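Novice: would you be able to build a 3D model of this:
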Amino acid sequence: MPDFVRSYVRIVDEVNRRLGRIIMYFIFVMISILLWSSVSKATGWPSLWTLEMAQFAMVTYYILGGPYSIQLGSNVRMDLFYGEWSVKKKAWFDAITVLCLMTYLGVLLYGAIESTAYSIEYWERSRTIWRPYMWPIKSVMCIGILLMLLQAISEFFKDIARIREVEL
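Specialist: Have a look, this model is predicted:
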């Protein structure tokens, strides 16, 4: 494999690994927000922002943790046939499916960028009573989808290396 492919895979994998290891602690952020919501309701001083903020924390957790999940191979597979295949046959199948994933993520990224640009241009706000601006969470979604696309490309290169039986 060319040196630029090796460098690309190494850099993307390292960035997503480090970010994923940090983002996995966002579950505690979400739990804290929901705990605050429960305590504030029990004391008679309900907070208007807690439910939506917990949703934003969950979106951040899932979207930015997605590339790390792909890297670890913890995505869902039907092992009915896949588990019995050779490494090379698995790599062929994975290469084809990751091309489909890259197409999906490309379309998703295009839509996310358009939506974020609209949100910034018109200062879009949520329709809830709290009314936060939407551009910060939409920006997080754009970053997460981009990182997932970069990780999918990295996985494609790894599959090609397995098919060609070369070290990456």
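
Novice: from now on I want contacts and neighbour counts done on CA atoms only, so please keep to that.
Specialist: OK.

Novice: over to Pro46. Which of the three states is it?
Specialist: With DSSP: H, G, I helix; E, B strand; the rest coil as the basis, Pro46 sits in coil.

Novice: neighbours of the residue nearest to it when sequence neighbours are not counted, how many?
Specialist: Spatial nearest neighbour of Pro46, excluding adjacent residues (CA to CA, 6 or more residues apart in numbering): Ser40 at 4.8 Å. When neighbours are counted by other CA atoms under 10 Å, Ser40 registers 15.

Novice: ok, Ser40 to Ile33 distance?
Specialist: The gap separating Ser40 from Ile33 is 10 Å, by CA to CA, to the nearest Å.

Novice: also this sequence, please, to line up against the first:
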Amino acid sequence: MQALLRISDAIDALNEWIGGKTAYIVMAMVAIGFVNVIARYIGRFIGTRLTSNAIIELQWYLFSIMFFLGFAYILKHNLNVRVDFWYANWSPQRRALIDLVGTLLFLIPFCILAIVVTINPVMFSWGRLPNGNWGAWEMSPDPDGLPRAPIKSMIIVAFVLLLLQAIAQAIKYLAVVTNTVRAEQAAQIEEYHAPVVE
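Specialist: Model (predicted):
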């Protein structure tokens, strides 16, 4: 079990690092939006177009990347919304058992399904034709727009990271359920804010 927990720690570290880098994406997105607005007003004043659809699309591409990379980070930190008022009063072992079952039955299969059904559309976006030949990348329908292939590829990246984090969470849930870790560690692993009940 300790070897599995080390794998879980490595996945946690990866998604923590990626999650931390999304702050830079937010700053870039805000800066691009600010520059775009200023350029639009200055352009109107001087009668020249200083902005383009590429800048607007870049802004929402960055927003999408931030959103995609947040999937695994949110799962790691248990920030998803819970509406079950019984859940908060359960012991860490009982909560971990419910989370383990949900992860194994729903989250992991969902991630795998999402990756499988996304591969062909993403490859088509990169120019892979149904006959196996390669054509042009899928481009934005807007004038001066950006290619769609890189942002569509982020869908696969997002679900691969989410799948890895789901596996890491399942390992931690299993460690809690099997009492491999102490109750204090169980509360820390799950980042539960409810009192620990032994």
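
Novice: thinking again about what came up before, looks like the residue nearest to Pro46 of structure 1 contacts Thr50 (just checking).
Specialist: No. Judged on CA atoms under 8 Å, Ser40 of structure 1 makes no contact with Thr50 at a distance of 9.6 Å.

Novice: for structure 2, which residue occupies the most central location?
Specialist: For structure 2, Phe71 is the residue whose C-alpha lies nearest the centre (CA atoms, centre = their mean; 2.7 Å).

Novice: give me the element the aligned partner of that one in structure 1 is part of.
Specialist: Mapped onto structure 1 by TM-score structural alignment, Phe71 of structure 2 lines up with Gly66. Element membership of Gly66 of structure 1, judged by DSSP states H and E, is helix 50-72.

Novice: and the residue nearest to the match of Phe71 of structure 2 when sequence neighbours are not counted, how many neighbours?
Specialist: Leaving aside its sequence neighbours, Gly66 of structure 1 sits nearest to Met148 (CA to CA, 6+ apart; 6.4 Å). For Met148 of structure 1, the count of nearby residues is 28 (other CA under 10 Å).

Novice: what about Met148 of structure 1, helix or strand, and which?
Specialist: If you go by DSSP H and E, Met148 of structure 1 is part of helix 135-164.

Novice: quick check: the residue nearest to Gly66 of structure 1 touching Pro67?
Specialist: Yes. If you go by CA under 8 Å, Met148 of structure 1 and Pro67 touch, sitting 4.5 Å apart.

Novice: before we move on, the earlier item: any idea which element the residue nearest to Pro46 of structure 1 lies in?
Specialist: With DSSP H and E as the test, Ser40 of structure 1 turns up in helix 26-42.

Novice: quick one: the biggest helix by length in structure 1 to chain centroid distance?
Specialist: In structure 1, assigned by DSSP state H, the helix with the most residues is helix 87-121. In terms of CA atoms, centre = their mean, to the nearest Å, the centre of helix 87-121 of structure 1 is set 11 Å apart from its chain centre.

Novice: which strands and helices sit next to that helix?
Specialist: Contacts defined by 3 or more CA pairs under 8 Å, 6 or more residues apart in numbering; DSSP states H and E place helix 87-121 of structure 1 against helix 135-164.

Novice: mean deviation, the helix it packs on versus structure 2?
Specialist: The superposed helix 135-164 of structure 1 is, by mean CA distance after the TM-score superposition for structure 1, a mean 1.0 Å from where its aligned residues fall in structure 2.

Novice: what residues in structure 2 pair up with that helix?
Specialist: Using TM-score structural alignment, helix 135-164 of structure 1 pairs with 149-178 in structure 2.

Novice: give me the buried positions along the helix holding Met148 of structure 1.
Specialist: 135, 137-163 (16 or more other CA atoms under 10 Å).

Novice: need the contact list for the counterpart of Leu109 of structure 1 in structure 2.
Specialist: Using TM-score structural alignment, the equivalent of Leu109 of structure 1 in structure 2 is Ile115. Counting by CA atoms under 8 Å, 6 or more residues apart in numbering, Ile115 of structure 2 touches 156, 159-160.

Novice: how does it look with 7 Å?
Specialist: Applying CA atoms under 7 Å, 6 or more residues apart in numbering, we find Ile115 of structure 2 in contact with 156, 159.

Novice: got it, and the one 10 residues further on?
Specialist: The contact partners of Ser125 of structure 2, taken as CA under 7 Å, 6+ apart, are 137-138, 148-149.

Novice: out of those, which is nearest to Ala3 of structure 2?
Specialist: If you rank the contacts of Ser125 of structure 2 by distance to Ala3 of structure 2 using CA to CA, Ala149 comes first, at 37.5 Å.

Novice: which helix or which strand is home to Pro141 of structure 2?
Specialist: When elements are assigned from DSSP H and E, Pro141 of structure 2 belongs to no helix and no strand.
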